[in-house]
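J.: Structure for this input, please:
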Amino acid sequence: METNGSISNSHDIQPSDASDIASREKPTEKVVFINHAELAWQERRREWVGDQSQKSRRAPREPIMSWTTTYEDLLLTTEPFQEPIPLAEMVDFLVDIWLEEGLYD
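T.: As a prediction, the model looks like this:
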């Protein structure tokens, strides 16, 4: 059986087809990478932390607990505080007590 060299295979690319493919492969606009994971992370962080620029700068307020409050005063009462104690104030109070009792170095 003879093969004819002029028979073209359906997978062969003709010269006119090659220029069409090349023009389709080269986009005329530059593709910009968008990191969707980072954008989602930034949005979640903004929800969690809040927009710092929108928060008003409040003057420091007086502590809720008296300076004379003792650890026993807190443990012996069943009455709730008149207003919530900020975490930073409670941590400072406990650290001071633990330092006095030698429990915190």
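
J.: CA only for contacts and neighbour counts going forward, please
T.: Will do.

J.: Please state the offset of the helix or strand encompassing residue 48 from the chain centre?
T.: Per DSSP states H and E, residue 48 falls inside helix 36-49. Relative to the centre of its chain, helix 36-49 is centred 4 Å away, using C-alpha atoms, centre = their mean, to the nearest Å.

J.: burial measure for the closest residue in space to residue 83 that isn't next to it in sequence, as a count.
T.: Using C-alpha to C-alpha, 6 or more residues apart in numbering and skipping the chain neighbours, the partner closest in space to residue 83 is residue 64 (7.6 Å). Residues lying near residue 64 (other C-alpha atoms under 10 Å) number 14.

J.: one more to put side by side:
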Amino acid sequence: METNGSISNSHESQPSDASDSTNKEKPTEKVVFINHAEIAWQETRKEWVGDQSQKPRRAPREPIMSWTTTYEDLLLTTQPFQEPIPLAEMVDFLVDIWLEEGLYD
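T.: Take a look at the predicted model:
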């Protein structure tokens, strides 16, 4: 009889061991995704543009072209501008002209 009792006890302990092993297989910590490609891209971008936090901020400049400048004024002169016109300023100028002429929706 004692043998049967010990066998039954060993069977009872086995299911608890099995449940312990399933608990050990499940990770209790969340796996954090690390985007290595994005990190490499940010580092490469920093090399290209430099650290923007270290660069002093420039005060906004006055426009080089007068607000009264027309498209014809630009085309009729052969003289260079006194200083280079920033791309953003030229794009704004051309978009305004094209809107007036109905060329840009």
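
J.: How close are the two chains, by TM-score?
T.: Remark: TM-score between the superposed chains equals 0.58 [TM-score structural alignment, normalised by the length of structure 1]; 72 aligned residues with a C-alpha RMSD of 2.1 Å.

J.: quick revisit: helix or strand right after the helix holding residue 48 of structure 1?
T.: Next element after helix 36-49 of structure 1 (DSSP H and E): helix 71-76.

J.: thinking again about what came up before, now do the residue nearest to residue 83 of structure 1 against residue 50 of structure 1, distance only.
T.: 25 Å (C-alpha to C-alpha, to the nearest Å).

J.: And residue 71 of structure 1, by the same measure?
T.: 34 Å.

J.: Likewise for residue 62 of structure 1?
T.: 25 Å.

J.: Which one's more surrounded, those two?
T.: Remark: of residue 62 of structure 1 and residue 50, residue 50 carries more neighbours, 12 against 7, as counted by other C-alpha under 10 Å.

J.: Can you give me the separation between the more buried one and residue 43 of structure 1?
T.: For residue 50 of structure 1, the distance to residue 43 of structure 1 - C-alpha to C-alpha - is 10 Å.

J.: Mind telling me which residue is nearest the centre of structure 1?
T.: residue 45 (3.4 Å; C-alpha atoms, centre = their mean).

J.: Mind naming the longest helix for structure 2?
T.: helix 2-25 (DSSP state H).

J.: and it, which residues are buried?
T.: For helix 2-25 of structure 2, a neighbour-count test (16 or more other C-alpha atoms under 10 Å) marks nothing as buried.

J.: go on, stretch 61-74 of structure 1?
T.: Buried-residue list, stretch 61-74 of structure 1, by 16+ other C-alpha under 10 Å: residue 65.

J.: Alright, calling it a day.
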